[in-house]
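J.: next comes the sequence, and after it the predicted model I'd like to discuss.
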Amino acid sequence: MLPLTLLRTAQNHPMLVELKNGETFNGHLVSCDNWMNIHLREVICTSRDGDKFVRINECYIRGSTIKYLRIPDEVIDLVKEEHGKKDNKRPQ
């Protein structure tokens, strides 16, 4: 399972993005590109020390600033199902 495949499957699902500077962004994934740049909507941004919260309609996060992503388990299950279907379609 490739990370970009996982991200593309996660479109329209909620996710948490933590940046290298410690800030976190909780929102719904709109899109991502080949460089893992991410477009989120309905975002809540939390400061690195956790005492400031900002609501943002949408934001764009550069992929090189991302430390990690947290996505729902249901998205991982969807990717596994799709991957299994592709394996079954391959000629033996």
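T.: Noted; the coordinates are in hand.
J.: when you work out contacts or count neighbours from here on, use the C-alpha atoms and nothing else.
T.: OK.
J.: any idea how far the closest residue to Cys45 other than its chain neighbours lies from Thr9?
T.: Among residues not flanking Cys45 along the chain, Phe25 sits closest, at 4.6 Å (CA to CA, 6 or more residues apart in numbering). For Phe25, the distance to Thr9 equals 19 Å [CA to CA, to the nearest Å].
J.: the more surrounded of those two?
T.: Remark: of Phe25 and Thr9, Phe25 carries more neighbours, 24 against 17, as counted by other CA atoms under 10 Å.
J.: next up, a structure to set beside the first:
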Amino acid sequence: LIFSVFKTLTDQQVTVELKNDLSITGVLKSVDQFLNIRLDNIKVSDESRHPHMMAVKNCFIRGSVVRYVQLPAEHVDTQLLEDATRRGMSCNWQLQSGNR
């Protein structure tokens, strides 16, 4: 589900916060099933702490180092996410009830 949401956001601007507190904003170019992310036209939130990133224009971010991804609210179908979450919770509840 999450993978499909990211696929619909290709060519949209997103902000990725890494586990080392580095935040990178850029245009989402691709994402894979491991949530590895490729961004173009990147900008780092705190250039004084990360001056080596000022010359970088595109980057590949390994999914395991991502803490958060901020998505543009106007491009996310929240109703679809809520419905999928409810279906998943209902399925889990039915599985747990059947094991009793």
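T.: That came in fine, so what should we check first? Fair warning: this is a prediction, and the values are worked out from it, not measured in the lab.
J.: report the secondary structure state of the residue nearest to Cys45 of the first structure.
T.: strand (DSSP: H, G, I helix; E, B strand; the rest coil).
J.: OK, contacts around it?
T.: 16-18, 43-46 (CA atoms under 8 Å, 6 or more residues apart in numbering).
J.: distance to Asp87 of the first structure and secondary structure added to those, as a markdown table?
T.: As requested, the contacts of Phe25 of the first structure are arranged in a markdown table below (distance: CA to CA, whole Å; DSSP: H, G, I helix; E, B strand; the rest coil):
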| residue | distance to Asp87 of the first structure | secondary structure |
| --- | --- | --- |
| Leu16 | 30 | strand |
| Val17 | 31 | strand |
| Glu18 | 33 | strand |
| Val43 | 36 | strand |
| Ile44 | 38 | strand |
| Cys45 | 39 | strand |
| Thr46 | 41 | strand |
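J.: nearest to Thr65 of the first structure among those residues?
T.: Glu18 (8.8 Å; CA to CA).
J.: tell me, how many residues neighbour the closest one?
T.: For Glu18 of the first structure, using other CA under 10 Å, the count is 19.
J.: map it onto the second structure.
T.: In the second structure, the residue paired with Glu18 of the first structure is Glu17, using TM-score structural alignment.
J.: wait, that match touches Gly26, no?
T.: No: taking contacts as CA atoms under 8 Å, Glu17 of the second structure lies outside contact range of Gly26: 11.5 Å.
J.: picking up where we left off before, of the contacts of Phe25 of the first structure, grab the buried ones for ChimeraX.
T.: Here is the ChimeraX command that selects only those of the contacts of Phe25 of the first structure that count as buried (16 or more other CA atoms under 10 Å):
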select :16,17,18,43,44,45,46
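J.: out of the contacts of Phe25 of the first structure, which comes closest to Lys67 of the first structure?
T.: For these, the residue nearest Lys67 of the first structure by CA to CA is Glu18; the value is 5.5 Å.
J.: which residue, other than its chain neighbours, is closest to the residue nearest the centre of the second structure?
T.: Centroid-nearest residue in the second structure, with CA atoms, centre = their mean: Val69, separated by 4.0 Å. Using CA to CA, 6+ apart and skipping residues adjacent in sequence, the residue nearest Val69 of the second structure is Val16, 4.5 Å away.
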